[in-house]
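Colleague: Model the following, please.
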Amino acid sequence: MPIELSPRKRGKLVGLVTAGLSHRKAASRFGVSKSAVWRTLRQENLHNTQNSLPRSGRPPMLGEREKRRLMREVMAHPGEPWLYFANIFGVSISTVRKFANSMGLFKRHKRKKPLLTPKAIAACKSWMKANIGQDWRRVIFTDESSIELGLDVLQRWTIRKAGEAYLPQHLQTTFRSSRRTLMVWGAVAYRKKWDLVRLPLDSKDLEPEGVAAGKRQPKGLNGKRYVRWIVNGPLKRCVQEHKRARWRDVLVLEDGAPCHSWSGTKAARAKHKIPSLTHPPSSPDLNPIENVWHLLKMKVSQEERRATNLDELRTQIQRCWKAIPIETINRLIDGMETRRAAVQQAKGGSTRF
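Modeller: Prediction:
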């Protein structure tokens, strides 16, 4: 492709040739052919300009007015497919997509986040202001997590040719879900990762809790079970250990699950002198243990042999939990101020965490 001179260089070339420089020397100095020098001089004589002349060819499908209108439509309806805008403007999908891409707009997967009501947003703002200057290293972050038997959370990749998508070696196999899950409770703090506690919700011989004869035993983790299994034992020990380690004014962060906010749970925490740190609703991104749960599930999915029963799953979970480096947890906890600042920037809305 021939070199196209800028208007500035064209003007300089015209000036030198007019001053007596030969076409051959001008071509050599500017790195172009003699015919390019001749065309530049001809354009100057005929059109009195150093700018490129309008080129012939197909006119653009979208004029400037249509482009501005299309931009408004895309910004107003970001969830619509490209075909929606193509039908409005009577152009092809590729035309719409190319224009949007040139403006920095691309089709992306929507990020999944909990719905934040105005009340929840207000709570996030209050949490953000209340925790300015918070010493996050004294906080114990706790939560429960359910891991399903046979669940694979990894998005696996393969290298294949067209038409080979359904060959066995290119499939990510799934198994019929038995809906058997194992729920565990965990707690982490700076420089500390306590052992997981299995919550025996899958057991068939749960202790009766005042349920009338003939009625079904309540399922799930309710307040009474949480107090008996966690608050009166593991959580109390975690607070005592963290106090002995370094921090006297320990705080415990739990989410707003009903078993955590039950009046009996609050009474049990008060009895054991377990101070709580308020956590805004629908905000798992403000508890770093959620990141630890995700890392744990990824490690379980990477196990060479998939568990076939809950006992095997429990063994894998414990092994993968121990394999999580304490440095990873420290880094997550030291990043809490960044999360708080992100809430401030988002004005109480969702963050990238």
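Colleague: rest of the way, CA atoms for contacts and neighbours
Modeller: Noted.
Colleague: mind listing the strands for the stretch 1-150 of the chain?
Modeller: Under the criterion DSSP state E, counting those that start in this stretch, the stretch 1-150 of the chain contains strands at 139-148.
Colleague: Can you show me the helices along it?
Modeller: Here the stretch 1-150 of the chain has its helices, by DSSP state H, counting those that start in this stretch, at 7-18, 23-30, 34-47, 64-76, 82-89, 93-102, 118-130.
Colleague: Just want the angle from the strand or helix carrying Ala187 to strand 139-148.
Modeller: For Ala187, the host element (DSSP states H and E) is strand 181-189. In terms of direction (axes from the mean of the first three to the mean of the last three CA atoms, to 10 degrees), strand 181-189 departs from strand 139-148 by 160 degrees.
Colleague: Would you pull up how far strand 181-189 lies from the middle of the chain?
Modeller: Centroid separation for strand 181-189 versus its chain: 22 Å, with CA atoms, centre = their mean, to the nearest Å.
Colleague: and for comparison, fold this next one:
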Amino acid sequence: MKERYEFARAHLSWTIDDWKKVIFSDETKVNRIGSDGLQWTWTNGDKLKVFQVQHIIKHGGGSLILWGCLTWYGVGYLSNIKGSVNSDFYIGILEDELMKTIDWYDLQNEDIVFQQDNASTHTAKKISKWLENNNITVLRWPPHSPDLNPIENLWSILKQRLLQYEKQPDGMLELWSRTENVWESITQNECQKLIESMPKRIKAVYNAKGGHTKY
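Modeller: As a prediction, this is how the structure comes out:
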């Protein structure tokens, strides 16, 4: 909680213009059956009640592990991770999906701030060196802070829309195709609204003295 509080206090003065520079990143799992392993009932923004979350059987379903990123200008390139992620694999994601995202939106490495969580793979010396060599500033991120990361809401949008298909995908290739299509359909406006929430997220964590928030 202390690190979250200190992070919030240090960024209270950040405006939306500051947060526009940040590329947020994260990983998630998408199951072929039930998307994220839960069957959701959507209630117009109201908090879900216990009875509205139904666990479903995932036996034999299969899943995708995704890495993605969120920018002010839209979603970034999406990576379908196969196998375990070590430092070399993660560098491959940075060299491919992250750099393609920066190029696609005609950004400059030195002008962006890169957000990643504190997984040991992300904070390895090899990764820090790669980011330094590529003139990419890293946003020091507090542990256990999914409520501060707007890409978590983006994953929710993705999974909600995947559940809107009438039929379950026949296999993993179809699931990946659907995932790509839904991801690419997410609009710039949706991305901007999420990033515009950052000052409120920061203030909420600060007011909670590092405790977790509704986000």
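Colleague: Just say which of the helices of the stretch 1-150 of structure 1 is most tucked in.
Modeller: Comparing these by mean neighbour count (mean count of other CA atoms under 10 Å), helix 118-130 ranks first with a mean of 17.
Colleague: Quick one: list the elements packing against it.
Modeller: If you count contacts as 3 or more CA pairs under 8 Å, 6 or more residues apart in numbering; DSSP states H and E, helix 118-130 of structure 1 packs onto helix 336-345.
Colleague: Between the helices of the stretch 1-150 of structure 1, which one is closest to Arg179 of structure 1.
Modeller: Evaluated over these, closeness to Arg179 of structure 1 peaks at helix 118-130, with 31.3 Å, by CA to CA.
Colleague: residues touching the spatially most central residue of structure 2, list them.
Modeller: The residue lying closest to the centre of structure 2 (CA atoms, centre = their mean) is Ile151, at 3.3 Å. By CA atoms under 8 Å, 6 or more residues apart in numbering, the contact set of Ile151 of structure 2 is 24-26, 69-70, 194.
Colleague: Quick check: it vs Lys129 of structure 2, distance?
Modeller: 25 Å (CA to CA, to the nearest Å).
Colleague: From Arg176 of structure 1, how far off is the aligned partner of Glu174 of structure 2 in structure 1?
Modeller: Aligned against structure 1 by TM-score structural alignment, Glu174 of structure 2 finds its counterpart in Glu312. Applying CA to CA, one obtains 18 Å for the distance of Glu312 of structure 1 from Arg176 of structure 1.
Colleague: ok, which stretches of the stretch 251-353 of structure 1 are strands?
Modeller: Under DSSP E, counting those that start in this stretch, the stretch 251-353 of structure 1 gives strands at 251-253, 276-277.
Colleague: Quick one: list the elements packing against the shortest one.
Modeller: Same thing as strand 276-277 of structure 1. Using 3+ CA pairs under 8 Å, 6+ apart as the test, strand 276-277 of structure 1 ends up in contact with strand 251-253.
Colleague: so the strand it packs on matches what in structure 2?
Modeller: Going by TM-score structural alignment: strand 251-253 of structure 1 matches residues 113-115.
Colleague: compared with structure 1, how much does the matching stretch deviate?
Modeller: Overlaying structure 1 shows stretch 113-115 of structure 2 at a mean distance of 0.4 Å from the equivalent residues (mean CA distance after the TM-score superposition for structure 1).
Colleague: Other residues contacting that stretch?
Modeller: Contacts of stretch 113-115 of structure 2 (CA under 8 Å, 6+ apart): 21-25, 136-141.
Colleague: next one: stretch 120-131 of structure 2
Modeller: 85-87, 90-91, 116, 137-138.
Colleague: and that stretch, which residues are buried?
Modeller: In terms of neighbour count (16 or more other CA atoms under 10 Å), stretch 120-131 of structure 2 has its buried residues at 121-122, 127, 131.
Colleague: How about stretch 324-339 of structure 1?
Modeller: Within stretch 324-339 of structure 1, judged by 16+ other CA under 10 Å, the buried ones are 326, 329-330, 332-334, 336-337, 339.
Colleague: Can you tell me the number of residues neighbouring the equivalent of Asn207 of structure 2 over in structure 1?
Modeller: Taking TM-score structural alignment, Asn207 of structure 2 has Gln345 as its aligned residue in structure 1. Residues near Gln345 of structure 1, counting by other CA atoms under 10 Å, number 12.
Colleague: can you pull the contacts of Gln345 of structure 1?
Modeller: Taking CA under 8 Å, 6+ apart, one finds nothing in contact with Gln345 of structure 1.
Colleague: And for the one 3 residues further on?
Modeller: Applying CA under 8 Å, 6+ apart, we find Gly348 of structure 1 in contact with 121-125.
Colleague: conserved subset of the residues you listed in structure 2?
Modeller: Shared with structure 2 under both residues aligned by TM-score structural alignment, their matches' CA atoms under 8 Å, the contacts from those are 121-125.
Colleague: Go through these and name the one nearest Lys299 of structure 1.
Modeller: Cys124 (31.4 Å).
Colleague: The closest one is in contact with Thr278, isn't it?
Modeller: No: counting by CA atoms under 8 Å, Cys124 of structure 1 does not reach Thr278; the two are 10.2 Å apart.
Colleague: before we move on, the earlier item: go through the buried residues of stretch 120-131 of structure 2 and name the one nearest Lys100 of structure 2.
Modeller: Of these, the one sitting nearest to Lys100 of structure 2 (CA to CA) turns out to be Leu131, at 14.8 Å.
Colleague: Quick check: the residue of structure 1 sitting at the aligned position of the closest one vs Val227 of structure 1, distance?
Modeller: Here Leu131 of structure 2 is matched to Arg269 in structure 1, going by TM-score structural alignment. Going from Arg269 of structure 1 to Val227 of structure 1 by CA to CA gives 9 Å.
Colleague: before we move on, back to that, need the winner for burial among the strands of the stretch 251-353 of structure 1.
Modeller: strand 251-253 (a mean of 20).
Colleague: measure stretch 240-260 of structure 1 end to end?
Modeller: 19 Å.
Colleague: Checking the contacts of Ile151 of structure 2 against structure 1: which ones persist?
Modeller: With both residues aligned by TM-score structural alignment, their matches' CA under 8 Å as the criterion, the contacts of Ile151 of structure 2 preserved in structure 1: 24-26, 69-70.
Colleague: which residue lines up with Leu332 of structure 1 in structure 2?
Modeller: Leu332 of structure 1 maps onto Leu194 in structure 2, by TM-score structural alignment.
Colleague: got it, and Gly233 of structure 1?
Modeller: Using TM-score structural alignment, Gly233 of structure 1 pairs with Asp96 in structure 2.
Colleague: Against Val30 of structure 2, how distant is the residue nearest to Ser35 of structure 2 when sequence neighbours are not counted?
Modeller: Nearest residue to Ser35 of structure 2, sequence neighbours excluded (CA to CA, 6 or more residues apart in numbering): Lys159, at 5.9 Å. Lys159 of structure 2 sits 7 Å away from Val30 of structure 2, going by CA to CA.
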